[in-house]
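S.K.: Just a sequence and a predicted model for now, questions to come.
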Amino acid sequence: SDGGRGAGHGGTATDTRVTTLPLDLGAPRRLEAALAAAGLPDRLDGLVYAAGVAHLDRVVDTETEEWIEHLSVNLVSAAELTRLLLPALRAARGQIVYVNSTAGLRANPGWGAYAASKWGLRALADSVRAEEPDIRVTSFFPGRTATEMQRRVRAQEGGAYDPAEFASPESMARSILAALETPRDAEITELVVRPKN
């Protein structure tokens, strides 16, 4: 991840056009103005919400500001971008992929704020899927991936970072693309991809 900055991606499998938007996801109230300035089209084939922050700490040691940051970046900004982009996604009968985490499936000690935000993201995806029958919604749950975020997580855990121990970002991206390219008569609602090691 990018420490609170994120990118929304829109494009189609046929024209492979992808638009990346640098947004401050730690400030969800500013997203509407940022999207207006971006001049997005009236139709969007897809949105990939791929952003997150993770600060590890026990619940008893997690300060309010850390909770707010986790929830703002990992959940509230996803909900706000969804709300703002739904008209364009409806117009194209598009698809949303929320990049979650296996922490959104199982909470572990020291991961309280992160896991809570990711469980919330899963609930958001399920709600959007139920409310928007013409939009396909996928929750993507990647396991540990060789990224800068994983490097920071390993440092917080007091361990060494060896990218060979984790799945590659390319493997995760291909998995997301597979969900996006699924024929329209089917929907991948949840996809879990873990490192083979």
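M.R.: Looks like it came in fine.
S.K.: CA only for contacts and neighbour counts going forward, please
M.R.: Noted.
S.K.: what's around Pro183, how many residues?
M.R.: Pro183 has 9 neighbouring residues, counting by other Cα atoms under 10 Å.
S.K.: how much space between it and Ala33?
M.R.: As judged by Cα to Cα, to the nearest Å, Pro183 and Ala33 stand 34 Å apart.
S.K.: got a list of what the closest residue to Gly143 other than its chain neighbours touches?
M.R.: Distance criterion Cα to Cα, 6 or more residues apart in numbering; nearest residue to Gly143, sequence neighbours excluded, is Arg194 at 4.3 Å. By Cα atoms under 8 Å, 6 or more residues apart in numbering, the contact set of Arg194 is 142-144, 167.
S.K.: and the two most separated of those?
M.R.: Pro142 and Ala167 (8.8 Å; Cα to Cα).
S.K.: quick one, which of the two is more surrounded?
M.R.: Neighbour comparison, Pro142 and Ala167: the larger count goes to Pro142, with 23 against 20 (by other Cα under 10 Å).
S.K.: Comparison target, given below:
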Amino acid sequence: MPNSRPTALITGATGGMGAAIARDLAGSHDVIAVGRNGAKLRALAHETGATTWAVDVTDSAALASRVAELARLDVIVHAAARGGSLSVESATVDDWADSFAVNVTAPAELTRLALPLLRAAEGTVIFIGSGAGTRPAPGSAVYTATKHALRGLADVLRIDEEPHRVRVVTLAPGQTDTEMLRRNIPPASYEAARYIRPESVAGAVRFVVDAPADVQLTDLAVRPRQEIARI
């Protein structure tokens, strides 16, 4: 008998946010967790039963091979991202290329590869954006530019895929307690309780995935209860 459970693919599943999303969706979906850290992937698979792909999201050939093996795909959550604080003054050409490759080109290419399956399922594509996708983040020109670009990608994809009933969502968390954020803030001033919990972002993803079939939630901002920085 065919498996009736929907399938969800999560990139960046070895990060704090991606792992929390994988844990949440595993309760109702067959989860495919994509990441580069083999040890963390194995731990996540043991905990959730997820299928794991130890793949770099910028390796389009490897992704194409994996996607070609799938019979069904209902949800993609693009949680993989490259952060960092790089200004125009400090960023090199390679910095720009690397950040756009991970934050923009990789999710676009993976979505392209999966479109036939997503169309067949009338599925949902969730891009994990940022407050920096709509507002300037001082000192972070590279990251801000990629998140603006990612939102533009999502907005056009939503229009283009409307005839196929594919839902396209930008979910933009504010500052979230992850390793990426910890790398950008001095330890002496880091107070985890001030930031969004990854599990709260996962709850917002769940809200989007479970939206009634007649609607799509196009843009969802998830902000700290007490604002820290207006980005």
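M.R.: Yep, it's here. It should be emphasised that the depicted structure is a prediction, and the values quoted were computed from it without experimental measurement.
S.K.: and the residue mapped onto Val60 of structure 1 from structure 2, what does it touch?
M.R.: Matched to structure 2 by TM-score structural alignment, Val60 of structure 1 sits across from Glu89. Counting by Cα under 8 Å, 6+ apart, Glu89 of structure 2 touches no other residue.
S.K.: Return the subset of the contacts of Arg194 of structure 1 lying in strands.
M.R.: Pro142 (DSSP state E).
S.K.: Now render the contacts of Arg194 of structure 1 as TSV, adding distance to Gly10 of structure 1.
M.R.: Below are the contacts of Arg194 of structure 1 laid out as TSV (distance: Cα to Cα, whole Å):
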residue	distance to Gly10 of structure 1
Pro142	20
Gly143	24
Arg144	25
Ala167	24
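S.K.: Out of the contacts of Arg194 of structure 1, flag the one nearest to Gln156 of structure 1.
M.R.: Distance to Gln156 of structure 1, by Cα to Cα, is smallest for Arg144 among the contacts of Arg194 of structure 1, at 14.4 Å.
S.K.: hang on, that closest one packs against Phe166?
M.R.: Yes: counting by Cα atoms under 8 Å, Arg144 of structure 1 touches Phe166, with 5.6 Å between them.
S.K.: mind listing the helices in structure 1 by residue range?
M.R.: 31-38, 64-71, 77-92, 112-131, 148-157, 169-180 (DSSP state H).
S.K.: Could you point out which of those helices sits nearest Arg5 of structure 1?
M.R.: helix 77-92 (10.5 Å).
S.K.: For the closest one, give the aligned segment of structure 2 as residue numbers.
M.R.: The aligned range for helix 77-92 of structure 1 is 106-121, by TM-score structural alignment.
S.K.: and for the matching stretch, what are the contacting residues?
M.R.: In contact with stretch 106-121 of structure 2 (Cα under 8 Å, 6+ apart) are residues 57-58, 60, 63-64, 67, 71-76, 78, 124-125, 127, 153, 164-166.
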